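Peer 1: Next one to model:
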Amino acid sequence: MMAQSVAYEVLPLIDNRTIGDGLTQDAGIREIGGVIRNIASRFISGLFGKQIDRLAESTISRAAAETDREFVESVNHAVGVDMSAIINRSGIQNELDAAVMENVGLIRSLSEDYFGDIERLVMEAVRTGQTSTQLRKNIVERTGASESRAKLIARDQLAKVNSDISRKRAQQIGATRFKWMTAQDQRVSGNPAGRYPNASIKCYEIAKQDIGMGAGVYSLNDGARYNGESGLFPGRAHINCRCVQRVLIPGVDYDDE
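Peer 2: So this is what the prediction gives:
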């Protein structure tokens, strides 16, 4: 929506004009700057601000429901007992509220950064005497970068929500340990001769590390430690972490403590 607004309202002011001529005039600069700021205001406050809140709340709610479903299925399969009765929304409300607030902030910052960059591209074009063709190209490229960043943030945030809720649910059923599971591909282990020479060696090593409970097994309270970092959990070890936790059931996977 942001990109479409820029395409419909800003690019027409740029097309068929030479930056070194028409847009160096004060009126031209003010016109473009004013249009950009007007568009930005629609995506940062007002009605769209309420839509951001609703979007974050509905997305987190759906993610929580899906995580709960997968968690119950995995535990039921392990112990042969239906655990859904003890799974309730009140037990994770703090985690859900925190996730919604974090995502609202991220969406707002994405909008602010995008329009700030668009305005900077225009001012840079004026200072350097770019052609309108080059400025249009730069704006289109910046839009693509914003879309890629938005997708990265979405994947990363859902992985974090999944991690937080799964850990909370595991604690609710009395579990104290989990096993760190990677995606088990070259994006994790690396391949010196391939596309991912280093990859996420961090997660690869964490999944193999044994701190006394078995390879890749850690406390649900403390998480893993690696290279000076502590409190690491699957889905939160780094940006776009694809690792997940396998809950270890007390009395099934290990003796009760």
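Peer 1: C-alpha from now on. contacts and neighbour counts both.
Peer 2: Will do.
Peer 1: isn't Tyr254 right up against Leu248?
Peer 2: Yes: between Tyr254 and Leu248 there is a contact under C-alpha atoms under 8 Å: 7.2 Å.
Peer 1: Neighbour count: those two, which is higher?
Peer 2: For Tyr254 versus Leu248, the count of surrounding residues by other C-alpha atoms under 10 Å is larger for Leu248: 20 against 13.
Peer 1: For this protein, which segments count as helices?
Peer 2: Per DSSP state H, the chain carries helices over the ranges 2-9, 11-14, 26-44, 46-79, 93-128, 132-172, 186-189, 201-208.
Peer 1: Quick check: which of those helices is nearest to Leu220?
Peer 2: Nearest to Leu220, of all these, is helix 132-172, at 6.6 Å by C-alpha to C-alpha.
Peer 1: Summarise which helices and strands that closest one is packed against.
Peer 2: Where contact means 3 or more C-alpha pairs under 8 Å, 6 or more residues apart in numbering; DSSP states H and E, helix 132-172 is packed against helix 11-14, helix 46-79, helix 93-128, strand 244-248.
Peer 1: Tell me which of those is the most buried.
Peer 2: strand 244-248 (a mean of 21; mean count of other C-alpha atoms under 10 Å).
Peer 1: and it with helix 132-172, angle?
Peer 2: Here the directions of strand 244-248 and helix 132-172 differ by 0 degrees (axes from the mean of the first three to the mean of the last three C-alpha atoms, to 10 degrees).
Peer 1: What angle do helix 46-79 and strand 244-248 make with each other?
Peer 2: Going by the same axes, to 10 degrees, strand 244-248 makes 40 degrees with helix 46-79.
Peer 1: which strands and helices sit next to strand 244-248?
Peer 2: If you count contacts as 3+ C-alpha pairs under 8 Å, 6+ apart, strand 244-248 packs onto helix 132-172, strand 177-181.
Peer 1: 10 Å instead?
Peer 2: For strand 244-248, the elements it packs on are helix 46-79, helix 132-172, strand 177-181, strand 217-219, judged by 3 or more C-alpha pairs under 10 Å, 6 or more residues apart in numbering; DSSP states H and E.
Peer 1: how about this one, so we can line them up?
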Amino acid sequence: MAKTVPQTRYPHAAEAAYFRDIQRLVTELGKVTLQVFDEQIKPQIKLYGQDSHGYIMDGPLDVIQRAIEIIKGLSLGIFVSTEILNICTRFLNAVNAQSKANIQQQARIIGIDPTQSEPWLDEFMRSSINENVSYISTIRDEFFPKIEAIIYQGVKNGQSIKAIRDQLVERIGMTQNRAKFIAVDQTGSIFGQMTAKRHQEMGVEKFKWSTSHDDRVRQAHRVLDGRVFAYSDPPAEGLPGTPFRCRCVAIPVFDD
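Peer 2: All right, here's what the predicted structure looks like:
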């Protein structure tokens, strides 16, 4: 007979804080981009449009390139490696704290605390932190080729300044969406891996799939809600939390 155990609580606070931290970096990057565009690039676009030869080799295009390099330089003061590391470390610590609290409550049923000795945890934390540092750094690395293409293609195709600026604003918004994706995806994935590892470390062989029970749950996961699976034979979707942007959790099943 399966015993009733406390729910596995998803780390919503950790996810929200992580998104705020990444969003702050992206917002600052966006502000710098638009400020340099308005102050330095916009006047050069006007000059470019006034010249019949287009200044292909020098003139306004060279100034525009230097302005883009200024944005890149300023971004280094935003995406500081130590700050990114601190953001990721805080995030992993918060997810780990929620996971440990869940496991400690659930393990009381069998009278143990499996979190007292976890030799696997240090390496898991280090690798997860490094992975997330890479994700955040990639946001900046992928941003500049996009805005360079928007500006140069817009100038050479004769687009209006407003049209070019609007595309930059749209790109900044897409980068914000990327930040949200990272926060949600990594929270679910890391939390799901921690939960599965800790359940199995304390001898749990089965889990019950539980969704977040809101309108954002994908249909493929709705049909899994409440079903019991063996950790050795999970459903095709994988373990709860590990699919992209999954907020589902695993509840341990203790069999007498």
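Peer 1: May I see the helices and strands packed on strand 244-248 of the first structure organised as TSV, with distance to Arg17 of the first structure added?
Peer 2: As requested, these are exported to TSV (distance: least, C-alpha to C-alpha, whole Å):
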stretch	distance to Arg17 of the first structure
helix 46-79	32
helix 132-172	6
strand 177-181	56
strand 217-219	62
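Peer 1: Mind checking the ones you listed for the one nearest to Arg242 of the first structure?
Peer 2: Using C-alpha to C-alpha, those put helix 132-172 closest to Arg242 of the first structure, at 7.0 Å.
Peer 1: Superposed on the second structure, what's the mean shift for the closest one?
Peer 2: Aligned to the second structure and superposed, helix 132-172 of the first structure gives a mean residue distance of 1.1 Å (mean C-alpha distance after the TM-score superposition for the first structure).
Peer 1: Kindly name the residues of the second structure that line up with that helix.
Peer 2: Aligned using TM-score structural alignment, helix 132-172 of the first structure spans residues 161-201 in the second structure.
Peer 1: thinking again about what came up before, reformat the helices and strands packed on helix 132-172 of the first structure into CSV and put distance to Glu229 of the first structure next to each item.
Peer 2: What follows is those, written out as CSV (distance: least, C-alpha to C-alpha, whole Å):
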stretch, distance to Glu229 of the first structure
helix 11-14, 46
helix 46-79, 26
helix 93-128, 22
strand 244-248, 18
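Peer 1: and the equivalent of Val217 of the first structure over in the second structure, what does it touch?
Peer 2: Matched to the second structure by TM-score structural alignment, Val217 of the first structure sits across from Val228. Contact analysis of Val228 of the second structure by C-alpha atoms under 10 Å, 6 or more residues apart in numbering lists 206-210, 234-235, 250-253.
Peer 1: Count the residues that sit near Trp214 of the second structure.
Peer 2: Slight slip there: residue 214 of the second structure is Asp, not Trp. For Asp214 of the second structure, the count of nearby residues is 8 (other C-alpha under 10 Å).
Peer 1: How much space separates the counterpart of it in the first structure from Glu229 of the first structure?
Peer 2: Alignment note (TM-score structural alignment): Asp214 of the second structure maps to Asp185 of the first structure. Per C-alpha to C-alpha, to the nearest Å, Asp185 of the first structure is found 24 Å from Glu229 of the first structure.
Peer 1: how about the spatially closest residue to Arg222 of the second structure that is not a sequence neighbour, what does it touch?
Peer 2: Once flanking residues are discounted, Arg222 of the second structure sits nearest to Thr211: 6.9 Å by C-alpha to C-alpha, 6 or more residues apart in numbering. Counting by C-alpha under 10 Å, 6+ apart, Thr211 of the second structure makes contact with 10, 217-218, 221-226, 240-241, 246-250.
Peer 1: and which of those residues is nearest Met125 of the second structure?
Peer 2: Nearest member of these to Met125 of the second structure, counting by C-alpha to C-alpha, is Gly241, at 17.0 Å.
Peer 1: so what corresponds to the closest one in the first structure?
Peer 2: Superposed on the first structure with TM-score structural alignment, Gly241 of the second structure falls opposite Gly235.
Peer 1: Hmm, that match is touching Asp156, no?
Peer 2: Yes: assessed by C-alpha atoms under 10 Å, Gly235 of the first structure is found in contact with Asp156 at 7.6 Å.
Peer 1: In terms of neighbours, single out the busier of the two.
Peer 2: Between Gly235 of the first structure and Asp156, counted using other C-alpha under 10 Å, the more crowded position is Gly235 (24 against 18).
Peer 1: just to revisit the earlier point, buried subset of the contacts of Thr211 of the second structure?
Peer 2: 10, 221-222, 224-225, 240-241, 246-250 (16 or more other C-alpha atoms under 10 Å).
Peer 1: Could you dump the residues you listed into CSV with distance to Leu121 of the second structure added?
Peer 2: Output for these, formatted as CSV (distance: C-alpha to C-alpha, whole Å):
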residue, distance to Leu121 of the second structure
Tyr10, 19
His221, 28
Arg222, 31
Leu224, 29
Asp225, 29
Pro240, 19
Gly241, 18
Cys246, 22
Arg247, 22
Cys248, 22
Val249, 19
Ala250, 19
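Peer 1: out of those residues, which one sits closest to Asp58 of the second structure?
Peer 2: Of these, the one sitting nearest to Asp58 of the second structure (C-alpha to C-alpha) turns out to be Cys246, at 50.0 Å.
Peer 1: And the residue nearest to that closest one when sequence neighbours are not counted, how close does it get to His12 of the second structure?
Peer 2: Using C-alpha to C-alpha, 6+ apart and skipping the chain neighbours, the partner closest in space to Cys246 of the second structure is Gly188 (5.6 Å). Distance of Gly188 of the second structure to His12 of the second structure, given as C-alpha to C-alpha: 10 Å.
Peer 1: Now list whatever residues contact both of these two.
Peer 2: Counting by C-alpha under 10 Å, 6+ apart, the contacts common to Gly188 of the second structure and His12 are 95, 247.
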